[in-house]
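Student: Sequence and predicted model, in that order:
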Amino acid sequence: MDQTLPELKSDHDRKKELLVFDNTKAGVKGLVDDGVAKIPQIFIHPQDDDDDDLNEKSSSSGTSIPFIDLKDVENDISRRNIVVEEIFRASESGGFFQVLNHGIPINVLDEMIEGVKRFNEQPQEVRSQYYNRDYATKKVVYNSNFDLYQTKASGWRDTFLCSMAPYPPSPDELPETCRDILMDFTRHIQTLGITLLELLSEALGLDASHLKDMDCAEGLTVICHYYPACPQPELTMGTAKHSDSSFFTVLLQDYIGGLQVFHQNRWVDVTPTHGALVVNIGDFLQVIKDMFCSSFQLN
């Protein structure tokens, strides 16, 4: 973070500014479209006490997130055993790994990224029709920062979220610009999710169907982040450091990069690899893993 941060106004009414921003229903993309040259104070991230320490631990080389090749895991038992061991080690050591030959065609991944761009780059009056914060009843939610009113500093991002399982929205509820690819991507990612649950079950020393039988494959939420170009990127962040509370997350990132994970006590760049998907072991799966590891002697 740049050491020459602008002086923050002491009389700044953050709540009022948040409401004004939220009520535009235009998101961060709306600010960019309006030609904003200085980002609003609600997006400025004050420097954390541990920023210097984290910067010293940052790394763009050396430590890396392991790649796991899923080729032939369904029909080659010896290959499957190797993959199960690799997943177990990756889950234990850092909770992140990247998968290749996962069964999702690259053109589907590319079209999913393009669909997210198409949605966010529509005219504001089209996007704003989907803008809401009703996570309880809406299956499609578009807004900027789900925690806009809870955090000290907002992220420079917009998001649309689609709850695709177990009760998917009707096709006409999905944005037309990405409707077909959302449904296609969902079918593929559900199949991959079941495969990963089987491999994770075996890595825990359980039957392959154990986690699926616990209904861990029932839910699926597709969350699509969009990070518009920022005129003052040194003052803000797209997404602040956090952990995921989900069971596990499959991340599809574009080919610009920017994702970092805290791995082996340092921040590591996850270099985009065309066709690869990043798997993040979430907090809930970590709890299950700890529970079973205390009950089973794993090799």
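Tutor: Perfect, I can see it now.

Student: Please make it C-alpha for all contacts and neighbour counts, starting now.
Tutor: Will do.

Student: What residues does Tyr227 make contact with?
Tutor: Residues near Tyr227 by C-alpha atoms under 8 Å, 6 or more residues apart in numbering: 156-158, 238.

Student: again, only using 10 Å
Tutor: Going by C-alpha atoms under 10 Å, 6 or more residues apart in numbering, Tyr227 touches 28-29, 117, 120, 155-159, 237-239.

Student: Quick one: those as JSON lines, columns for secondary structure too.
Tutor: Output for these, formatted as JSON lines (DSSP: H, G, I helix; E, B strand; the rest coil):
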{"residue": "Val28", "secondary structure": "helix"}
{"residue": "Lys29", "secondary structure": "helix"}
{"residue": "Lys117", "secondary structure": "helix"}
{"residue": "Asn120", "secondary structure": "helix"}
{"residue": "Gly155", "secondary structure": "coil"}
{"residue": "Trp156", "secondary structure": "coil"}
{"residue": "Arg157", "secondary structure": "coil"}
{"residue": "Asp158", "secondary structure": "strand"}
{"residue": "Thr159", "secondary structure": "strand"}
{"residue": "Met237", "secondary structure": "coil"}
{"residue": "Gly238", "secondary structure": "coil"}
{"residue": "Thr239", "secondary structure": "coil"}
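
Student: okay, pairing it with this:
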Amino acid sequence: MFRRGGLDADMELMLADLIIHWLIRGAGDSKLKQVVLLELAAGRAQEHGAMPMNSGRPGTFDAADMAAKDNYGTAAALVKCHHESRGGVRGLVESGITSVPPYFQSPAPGSPAVEKTTTFAMPTIDLSLPRAAIVSLVGEAARTCGIFYVTNHGVDAGAAVSAVRTFHELPLASRSPLYTITPVDGVTYGTMPYAPGQGVGPLLPWQDCLRFLSSTPDFGRIPEVCRDALVEHRRRMEEFGKEMAGMLLEALGVGPERLDVEGWLMACHYYPPCPEPERAVGAAEHTDPCVLTVLAQDDVGGLQFRLDGGSNNGAWVDVPPVPGALLVNIGDVLKCATVVVAMVRVAVDALRAARAVVVKCGTITMDIIDATSLPTAIKR
């Protein structure tokens, strides 16, 4: 599309920025904006010398190439182009792309595939049982795997997941004015970059995310068509999260009077269909920096979980969606309690978009959760 040459590097970059802003602010076709974005991204990376050929596909590179060259500036420029398009990953898919752009994170080299033959069965906790039985089951799940389904919880999770789909599949003209990766009134929307590590550029996951960060986010910023369902889901999740955290601490032998759960984050994830799912990740493997995470997902799924301990140690398994169930996994805050902290990741699908609503229940303010203060029964 663009023939390069005749201008110095700084002038070409400035001209590229002007073209991007002109296209974004004008009434141009959204597909054209995304095509221009990809052309400029490839041109910038080649200009910085960080576009080695990969798998025979011209104009591509992977995370290892970038890390080896310490080419943080190039990655940042590509990501900046992506954000300036204000279309997110869904905008790229709507433009008709047939390959993954070079600024998206690939699975880590040697990352294990999902184990299809494991005999692991995810624990399920039925909240209609007597409380003592629930607490016992929560404690057992915390000791063995750190992740479990919850049924009969009284939450209409399907309404929230449907609202997430409604928001992310709005026309670009309705979504793009809300695009910001820095909080505005406690709300962000966009393709959220991973925090860069040493010598690694700020690569992006294959997902767009609407997040509500503060204790009182301004839900008025989002369209009315999906607002009420998300407001209600956040309210119900605060109640559910406190109840579940209380039972978890009770299972650990800590009195509920010591509980003070603070800080909530609700993330509405959308994983568009990916033309090359083997070259992208919806979310890299991670643990959650919170007390616990509550997930409502649609029937597409994509969440995967790493088994630790036993004959399946280190194996990754799919976490299939269970209709009507919520999924709870234990976060980093309870590492010192000798429970299992769940390691998870998200794969993407070639044909179907996936939606999920995640609520991270914050920190626990207390001073007695350590290995020496816990009952012997829960120590591993």
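Tutor: On my side now, so go ahead. The shown structure was predicted, so the numbers you read here are calculated from the model rather than taken from an experiment.

Student: Please state their TM-score.
Tutor: The TM-score (TM-score structural alignment, normalised by the length of the first structure) is 0.84; 277 aligned residues with a C-alpha RMSD of 2.5 Å.

Student: ok so, going back, by neighbours, which of the contacts of Tyr227 of the first structure wins?
Tutor: Among the contacts of Tyr227 of the first structure, the one with the most neighbours (other C-alpha atoms under 10 Å) is Val28, at 27 neighbours.

Student: which position in the second structure aligns with that residue?
Tutor: Counting by TM-score structural alignment, Val28 of the first structure corresponds to Val89 in the second structure.

Student: Looks like its match contacts Pro193 (just checking).
Tutor: No - applying C-alpha atoms under 10 Å as the test, Val89 of the second structure and Pro193 come out as separate, 11.9 Å apart.

Student: Double-check Leu265 of the second structure against Leu292; I have them as touching.
Tutor: No - the criterion here is C-alpha under 10 Å, and Leu265 of the second structure misses it with Leu292 at 11.2 Å.

Student: Find residues that contact each of Val89 and Pro193 of the second structure.
Tutor: Common neighbours of Val89 of the second structure and Pro193 (criterion: C-alpha under 10 Å, 6+ apart): 83, 104, 204-205, 207.

Student: As JSON lines, these with distance to Val317 of the second structure would be great.
Tutor: Formatted as JSON lines, those follow (distance: C-alpha to C-alpha, whole Å):
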{"residue": "His83", "distance to Val317 of the second structure": "33"}
{"residue": "Phe104", "distance to Val317 of the second structure": "23"}
{"residue": "Leu204", "distance to Val317 of the second structure": "24"}
{"residue": "Pro205", "distance to Val317 of the second structure": "20"}
{"residue": "Gln207", "distance to Val317 of the second structure": "21"}
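
Student: Name the nearest of these relative to Thr188 of the second structure.
Tutor: Thr188 of the second structure has its nearest neighbour among those in His83, at 12.5 Å by C-alpha to C-alpha.

Student: Secondary structure element for the closest one, which one?
Tutor: helix 72-85 (DSSP states H and E).

Student: what does the longest helix seen in the first structure correspond to over in the second structure?
Tutor: In the first structure, taking DSSP state H as the definition, the longest helix is helix 179-203. Aligned by TM-score structural alignment, helix 179-203 of the first structure corresponds to residues 227-251 of the second structure.

Student: The longest helix of the first structure against the second structure, how far on average?
Tutor: Comparison of helix 179-203 of the first structure with the second structure after fitting gives an average deviation of 1.2 Å (mean C-alpha distance after the TM-score superposition for the first structure).

Student: Could you point out the helix or strand that follows that helix?
Tutor: Downstream of helix 179-203 of the first structure, the next assigned helix or strand under DSSP H and E is helix 210-213.

Student: May I see the buried residues of the longest helix of the first structure?
Tutor: Using 16 or more other C-alpha atoms under 10 Å as the test for burial, helix 179-203 of the first structure gives 179-182, 185-186, 188-190, 192-203.

Student: who touches the aligned partner of Pro321 of the second structure in the first structure in this structure?
Tutor: The alignment partner of Pro321 of the second structure in the first structure, by TM-score structural alignment, is Pro272. Residues near Pro272 of the first structure by C-alpha under 10 Å, 6+ apart: 252-259, 278.

Student: out of those, who's nearest Pro168 of the first structure?
Tutor: Nearest to Pro168 of the first structure out of the contacts of Pro272 of the first structure is Leu252 (C-alpha to C-alpha; 20.6 Å).

Student: Residue in the second structure paired with that closest one?
Tutor: Matched by TM-score structural alignment, Leu252 of the first structure corresponds to Ala296 in the second structure.

Student: Quick one: map Gly263 of the second structure onto the first structure.
Tutor: Aligned partner of Gly263 of the second structure by TM-score structural alignment: Gly219.

Student: Apart from its neighbours in sequence, what residue is nearest that match?
Tutor: Ala165 (4.8 Å; C-alpha to C-alpha, 6 or more residues apart in numbering).

Student: That neighbour contacts Cys216, correct?
Tutor: No - Ala165 of the first structure sits out of contact with Cys216 when judged by C-alpha under 10 Å, with a separation of 11.5 Å.

Student: Off-centre distance for stretch 76-85 of the second structure?
Tutor: The chain centroid and the centroid of stretch 76-85 of the second structure are separated by 19 Å under C-alpha atoms, centre = their mean, to the nearest Å.

Student: Mean distance of it to its aligned residues in the first structure, please.
Tutor: Taken over the aligned residues, the distance from stretch 76-85 of the second structure to the first structure averages 1.3 Å (mean C-alpha distance after the TM-score superposition for the first structure).

Student: Name the residues of that stretch that are buried.
Tutor: 76-79, 81-85.

Student: gap between the residue most central in space within the first structure and Tyr142 of the first structure?
Tutor: By C-alpha atoms, centre = their mean, the first structure has its centre lying nearest to Leu251, at 5.4 Å. Leu251 of the first structure sits 19 Å away from Tyr142 of the first structure, going by C-alpha to C-alpha, to the nearest Å.

Student: What residues sit buried inside stretch 214-226 of the second structure?
Tutor: Buried residues in stretch 214-226 of the second structure, counted by 16+ other C-alpha under 10 Å: 217, 219, 222, 226.

Student: Quick check: end-to-end length of it?
Tutor: 19 Å.
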